[in-house]
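Peer 1: Following is a predicted model, sequence given first.
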Amino acid sequence: MKDVKTFDELLDEKYGKKGNNERDQFDADSLAFRLGVMLKEARIEANLTQEELAEKTGTKKSYISRIERGLSDIQISTYYKLIELGLGKHLNISIG
């Protein structure tokens, strides 16, 4: 039987350990992607277009699109505004 590696072990091999510039960049990009996916799913569930969400929150459709595709860093205050004010949802953050 082959040795099974964890996802973190695979990341360590490909990008280096946490604290390495390449690994830190991967982690940041990965977070942006996950936040974008969650925003898109919540927006669709709320039956809103990107344009409607942008109008409700005072942003631009192109910015919403970039966030949903993981192409834009987003400040927590902006994400809060999109989730709470734009979608009427509650944003929960935890530290584990």
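Peer 2: Arrived safely, thanks for sending. Note that this is a predicted model, so its numbers are computed, not measured.
Peer 1: When you work out contacts or count neighbours from here on, use the C-alpha atoms and nothing else.
Peer 2: Noted.
Peer 1: mind listing the helices for this structure?
Peer 2: Secondary structure of the chain (DSSP state H): helices located at 7-15, 21-45, 50-57, 61-68, 76-80, 87.
Peer 1: Could you double-check that Ala42 lies in contact with Glu84?
Peer 2: No - if you go by Cα atoms under 8 Å, Ala42 and Glu84 don't touch, sitting 10.9 Å apart.
Peer 1: Next up, the contacts around the residue minimising distance to the centre of the chain.
Peer 2: Residue closest to the average C-alpha location in the chain (Cα atoms, centre = their mean): Leu35, at 1.6 Å. For Leu35, the contact set (Cα atoms under 8 Å, 6 or more residues apart in numbering) comprises Ile67, Glu68, Gly70.
Peer 1: for comparison:
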Amino acid sequence: MKTKNTPFEMFSLDKIKDEFIGEPGTPRRILYEQELQMELLGGLIRKVRLERNMTQEELGKLIGVQRAQISKLENNTTNVTVETILRVFSALKAKVNFNVEILSNKIEIAG
């Protein structure tokens, strides 16, 4: 979309992501979205921890991990389990809700 005052074409963020990362539902796009969500989660953990006036070491002690593990979690440099996320937010006295969206009607059960 060109405007009268600029010779540059404008693109939406979604269009740029579609072109350079991949269309929604493609493996590369799914990985990108998951990494983005984990980064946001790490930032949220840091924000709440600081609002509670806790150090990384104090939070780590509450859930039984080293300070370095909390740092890695906040900076999205480690894989993390749902159990760890729940323990962290429980220690921070925060309620956690997960939304699960079924993208396909096909369900297979190994038997």
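Peer 2: Done, it's in. Values in this document were obtained by computation on a predicted structure and should not be read as measured data.
Peer 1: Mind checking the TM-score on these two?
Peer 2: With the length set by TM-score structural alignment, normalised by the length of the first structure, the two chains reach a TM-score of 0.84; 94 aligned residues with a Cα RMSD of 1.8 Å.
Peer 1: Now check the second structure for the residue matching Asp29 of the first structure.
Peer 2: Using TM-score structural alignment as the criterion, the counterpart of Asp29 of the first structure in the second structure is Glu35.
Peer 1: Roughly how far does that match sit from Lys93 of the second structure?
Peer 2: Here the criterion is Cα to Cα, to the nearest Å. By it, Glu35 of the second structure lies 25 Å from Lys93 of the second structure.
Peer 1: Kindly report the same for Met54 of the second structure.
Peer 2: For Met54 of the second structure, the distance to Lys93 of the second structure - Cα to Cα - is 12 Å.
Peer 1: Likewise for Ile21 of the second structure?
Peer 2: From Ile21 of the second structure across to Lys93 of the second structure, the span is 36 Å (Cα to Cα).
Peer 1: Of those two, which one has the most company?
Peer 2: Under the neighbour definition other Cα atoms under 10 Å, Ile21 of the second structure and Lys93 were set side by side, and Ile21 has more, 18 against 12.
Peer 1: and that one, what pairs with it in the first structure?
Peer 2: In the first structure, Ile21 of the second structure lands on Tyr15 (TM-score structural alignment).
Peer 1: which residues touch that match?
Peer 2: For Tyr15 of the first structure, the contacting residues are Glu22, Arg23, Phe26, by Cα under 8 Å, 6+ apart.
Peer 1: Relative to Asp73 of the first structure, how far out is it?
Peer 2: 20 Å.
Peer 1: how many other residues sit next to Gly36 of the first structure?
Peer 2: Counted with other Cα under 10 Å, the neighbours of Gly36 of the first structure add up to 24.
Peer 1: measure it to Thr57 of the first structure for me?
Peer 2: Distance, Gly36 of the first structure to Thr57 of the first structure, using Cα to Cα: 16 Å.
Peer 1: now swap in Arg66 of the first structure and tell me
Peer 2: Distance of Arg66 of the first structure to Thr57 of the first structure, computed by Cα to Cα: 15 Å.
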